[in-house]
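Colleague: sequence and predicted structure are below.
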Amino acid sequence: MAAKARELKNQGVDIIGLSLGEPDFNTPEFIKDAAIQAVKDNYNSYSPVDGYADLKTAICEKFKRDNGLEYQASQIVVSTGAKQSIANVCMVLLDPDDEVLLPAPYWVSYSAIATLAEAKSIIIPSSIEDDFKITPEQLEAAITPKTKLVMFNSPNNPSGTIYTEAEYRALGAVLQKYPDIFILSDEIYEHINYGTPYFSIAAIDELYDRTITVNGVAKAFAMTGWRIGYIGAPEWIAKACNKMQGQITSGANCIAQRATIAAVSAPASQIQYMVDEFNNRRGLILNLLSKIPGFKLNEPQGAFYVFPDISSYFGKTIKGKTIENANDFALFLLEEAHVATVTGDAFGNSDCIRISYAASEEDIKTAVERIKNALS
């Protein structure tokens, strides 16, 4: 789909991109200032594999302040983006034929990383009627003697769903019965939250010693290109990730690490202006999409995506093109409405498409109007 969008753009077609998974804001000035100061201070040498000591200390303080989690510096590993953090964890924990439970919808790279680690992904489905959340009963039914890891992502990409403390505790009660299963909690969208009290699953005392908390600065601080992610984990897992990373990329970019100290040390109020703007756009796009027949919507509580169920269009022919699935629908929107979205198949849900509202209000209005006209 991305290749097709580029092809059309190269032909001069005006494509509105609502497919991107990154903020459309610039990095805040106080973070850029920290990076500039790092350059002036001659940070230019290889960094420690697991990150600068003062950055790891700042991350520990962030975990305690924002999540109520107590980590020591020896439990922190800084990586080249949260994707590498997740890959490190999978490479050190998973053996061939281990099973990884993925509550769907899930971020596209989870299943691919599990495959690279020679493990098998087990998809636990959800639907828009359930607000894209799985139940404790579903979780337990998916567990087998081969289950090694379960990956949670809240706020979720692509649905924007947030698990509440009560919901996580109910899922955690199931996992307490299976002490050999590890939990990876991807919290990269933590601060892009529209009012749900945030809860980290590692805050459940009985699960702390087998939970790996993944976070980073890409989304909340508009730093996608700076490539800094990190984990808080049991010390033995952190040490193993350090060894793995040391043979692949070594330490993350030195200037980006110095800038990240400023980011993770800042109160959430420093980036609230971005969250407020995303919230305004959320209301706008939900209102506009609700006027298109056949779009089934829920209200995402975090991140910057909507994940409408468009399965009502399956089997229909529009403008001479037959829509059989979400891939066909996303391609139709690209070719007919000139709007780029992402098929839900990529996220383990074939009834939906992901639409990003990390775009200007003008682009959102124009894109939805194009979609409405193409489907009419």
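Modeller: Arrived safely, thanks for sending.
Colleague: please count neighbours and contacts with C-alpha atoms only from this point.
Modeller: Fine.
Colleague: and residue 292, what helix or strand is that in?
Modeller: Taking DSSP states H and E as the definition, one finds residue 292 inside no helix or strand.
Colleague: check contacts around it.
Modeller: Counting by CA atoms under 8 Å, 6 or more residues apart in numbering, residue 292 touches residue 372.
Colleague: let's go with 10 Å and repeat that
Modeller: The contact partners of residue 292, taken as CA atoms under 10 Å, 6 or more residues apart in numbering, are 368, 369, 371, 372, 373, 375, 376.
Colleague: how far away is it from residue 61?
Modeller: Residue 292 sits at a distance of 46 Å from residue 61 (criterion: CA to CA, to the nearest Å).
Colleague: residue 14 now?
Modeller: For residue 14 relative to residue 61 (CA to CA), the value is 46 Å.
Colleague: neighbour count winner among the two?
Modeller: residue 61 (20 against 13; other CA atoms under 10 Å).
Colleague: so who does the nearest residue to residue 216 once chain neighbours are set aside touch?
Modeller: Leaving out its chain neighbours, the residue that sits closest to residue 216 by CA to CA, 6 or more residues apart in numbering is residue 229, at 3.9 Å. Counting by CA under 10 Å, 6+ apart, residue 229 makes contact with 77-86, 188, 214-218, 252, 257, 260.
Colleague: list the ones among the residues you listed that fall in helices.
Modeller: With DSSP state H as the criterion, helices contain 82, 83, 84, 85, 86, 257, 260 from among these.
Colleague: the last one: neighbouring residues, count only.
Modeller: It refers to residue 260. Residue 260: 27 neighbours (other CA under 10 Å).
Colleague: just the third one next, same as before
Modeller: Counted with other CA under 10 Å, the burial measure for residue 84 works out to 21 neighbours.
Colleague: got it, and the fourth one?
Modeller: Summarising burial for residue 85: neighbours were counted as other CA under 10 Å, giving 25.
Colleague: same thing with the first one?
Modeller: When counting by other CA under 10 Å, one arrives at 23 neighbours for residue 82.
Colleague: that one - nearest residue in space that isn't next to it in sequence?
Modeller: residue 229 (4.0 Å).
Colleague: second structure follows, compare the two:
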Amino acid sequence: MGFLSEALGRVAPSATVGITQKAREMARAGRDVIALSAGEPDFDTPLHVRQAAIEAMNAGKTRYTNVDGIPELKEAVAAKFRRDNGLEVTAADCFVSSGGKQIIFNALMATLNPGDEVVVPVPYWVSYPEIVRLCGAEPVFAVADASTGFKLTPEVLERAITPATKWLILNTPSNPSGAAYTADELKNLAAVLLRHEHVHILTDDIYEVLVYDGGTFATIAQVEPALQARTLTMNGVSKSHAMTGWRIGYCTGPRQLLGAMTKLQSQSTTNPSSISQWAAVAALEGPQDFLAEWREVFQNRRDLVVAGLTADTGLDCLTPEGAFYVFPSCQRLLGKTSAGGTRLATDEEFVLALLEETGVALVHGMAFGLPGHFRLSYAASNAELEEAVRRIQAFCGGIS
């Protein structure tokens, strides 16, 4: 054990990866599994993006690039932030990495010291607190449960901030809850942050294009320009263009921070994949009309799932405003026994019993910091979702 680092000992493995891997192993063993545990669009990467990658390969664009991204992609990223988010930035204010997770890791690794604190709203994406701990700092959890629509309130944010706070991490629309902050809600949080000049904001906007019911996406540096100088606005093409495997994330933020992130990346992965970068240029500069169709498909799937999960199941499920997750409460079913004889003391035992007895793979709420819930990703076909909902209903109906 002494061979491994103390830093690694502070980090827990990803629960979403663990459940997804278990589901894959069951499927390989011949089980009928419906995996709704991973957050990955089920659409193909748009054709024009794939063609751009092929053209880049054929043109010999397969060499090392600038550490923080090719100029063409940084220009496209800056144009995207100006066009979609009202952020007046140039390519010099932008940075590209191998996925959004690397941007978060780079930013926190480049800025955190032992004793620093990072405010993380609960429920959170599983990697936020683990990256903070890996950097030697402490996550401070600010609960934003179903009573507030899974949204952080100004009062809770105010109580979480201390002199040691270095960052607040915001994620809208949210993984795992699907909660999407309105411009007014962000403005209210910004009012708190304006009083605490030592706090920087990392906003994870990776689900930006997936806001439903005619809602409008907003990001915090857009609604409060006075915060832009201490905000890192992160995004990527994984969810917006079904490019999870291409591994391209991008951001805009203070140039001093971007310089530090570049220094760190130069000694870790160096540049992102050159081919993926050229594909991302096509993604950001090419047609975006398909997004409206994708959004409609996801909204219909959301409605299908929410209706099914709240149909006399004992589950309580808010209707999310964005992303492609629902985060129901199974609290009323805990302490009981499944039809297969499993005592359901925790949300983890609930999802493991569901997987074993029905083949439906979900992720337990404790993995996201909020026990008594589970996350279901509806980035799957309608047929799969309908069958999954039927199995979940039958499972819940057999609990006594």
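Modeller: Happy to help now that I have it. Just so we're clear, the structure is a prediction, and the values are computed from it rather than from any experiment.
Colleague: can you put the ones in helices among the contacts of residue 229 of structure 1 in TSV and add distance to residue 73 of structure 1?
Modeller: Output for these, formatted as TSV (distance: CA to CA, whole Å):
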residue	distance to residue 73 of structure 1
82	18
83	21
84	19
85	16
86	19
257	15
260	16
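Colleague: mind listing the helices for the stretch 151-300 of structure 2?
Modeller: Along the stretch 151-300 of structure 2, counting by DSSP state H, counting those that start in this stretch, helices occupy 154-160, 183-194, 220-223, 255-266, 274-285, 290-309.
Colleague: thinking again about what came up before, could you export the contacts of residue 292 of structure 1 as JSON lines, including neighbour count, distance to residue 167 of structure 1 and secondary structure?
Modeller: Below are the contacts of residue 292 of structure 1 laid out as JSON lines (neighbours: other CA atoms under 10 Å; distance: CA to CA, whole Å; DSSP: H, G, I helix; E, B strand; the rest coil):
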{"residue": "368", "neighbour count": "18", "distance to residue 167 of structure 1": "34", "secondary structure": "helix"}
{"residue": "369", "neighbour count": "15", "distance to residue 167 of structure 1": "37", "secondary structure": "helix"}
{"residue": "371", "neighbour count": "19", "distance to residue 167 of structure 1": "35", "secondary structure": "helix"}
{"residue": "372", "neighbour count": "17", "distance to residue 167 of structure 1": "36", "secondary structure": "helix"}
{"residue": "373", "neighbour count": "12", "distance to residue 167 of structure 1": "40", "secondary structure": "helix"}
{"residue": "375", "neighbour count": "16", "distance to residue 167 of structure 1": "38", "secondary structure": "helix"}
{"residue": "376", "neighbour count": "10", "distance to residue 167 of structure 1": "40", "secondary structure": "coil"}
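Colleague: quick check: whatever residue of structure 2 lines up with residue 41 of structure 1 vs residue 275 of structure 2, distance?
Modeller: Counting by TM-score structural alignment, residue 41 of structure 1 corresponds to residue 59 in structure 2. For residue 59 of structure 2, the distance to residue 275 of structure 2 equals 10 Å [CA to CA].
Colleague: what is the burial count for the equivalent of residue 331 of structure 1 over in structure 2?
Modeller: Under the alignment (TM-score structural alignment), residue 331 of structure 1 maps onto residue 352 of structure 2. Other residues within reach of residue 352 of structure 2, judged by other CA under 10 Å, total 22.
Colleague: with structure 1 overlaid, how far apart is the strand or helix carrying residue 352 of structure 2 on average?
Modeller: Assessed by DSSP H and E, residue 352 of structure 2 sits inside helix 347-358. With mean CA distance after the TM-score superposition for structure 1, helix 347-358 of structure 2 departs from structure 1 by a mean of 0.8 Å once superposed.
Colleague: give me the residue at the spatial middle of structure 1.
Modeller: residue 157 (4.5 Å; CA atoms, centre = their mean).
Colleague: contact partners for it?
Modeller: Contacts of residue 157 of structure 1 by CA under 10 Å, 6+ apart are 21, 104-108, 186, 188-189, 302-307, 347, 354.
Colleague: swap the cut-off to 6 Å and go again
Modeller: residue 107 (CA atoms under 6 Å, 6 or more residues apart in numbering).
Colleague: what does it correspond to in structure 2?
Modeller: Under the alignment (TM-score structural alignment), residue 157 of structure 1 maps onto residue 175 of structure 2.
Colleague: do a quick rundown of the strands in structure 2.
Modeller: Taking DSSP state E, the strands of structure 2 run over residues 34-35, 94-97, 117-122, 138-143, 165-171, 200-204, 231-236, 249-252, 325-326, 336-337, 343-344, 360-361, 363-364, 374-377.
Colleague: can you redo those strands as CSV with distance to residue 305 of structure 2?
Modeller: Formatted as CSV, the strands of structure 2 follow (distance: least, CA to CA, whole Å):
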stretch, distance to residue 305 of structure 2
strand 34-35, 14
strand 94-97, 34
strand 117-122, 23
strand 138-143, 25
strand 165-171, 22
strand 200-204, 25
strand 231-236, 26
strand 249-252, 29
strand 325-326, 8
strand 336-337, 24
strand 343-344, 23
strand 360-361, 14
strand 363-364, 16
strand 374-377, 9
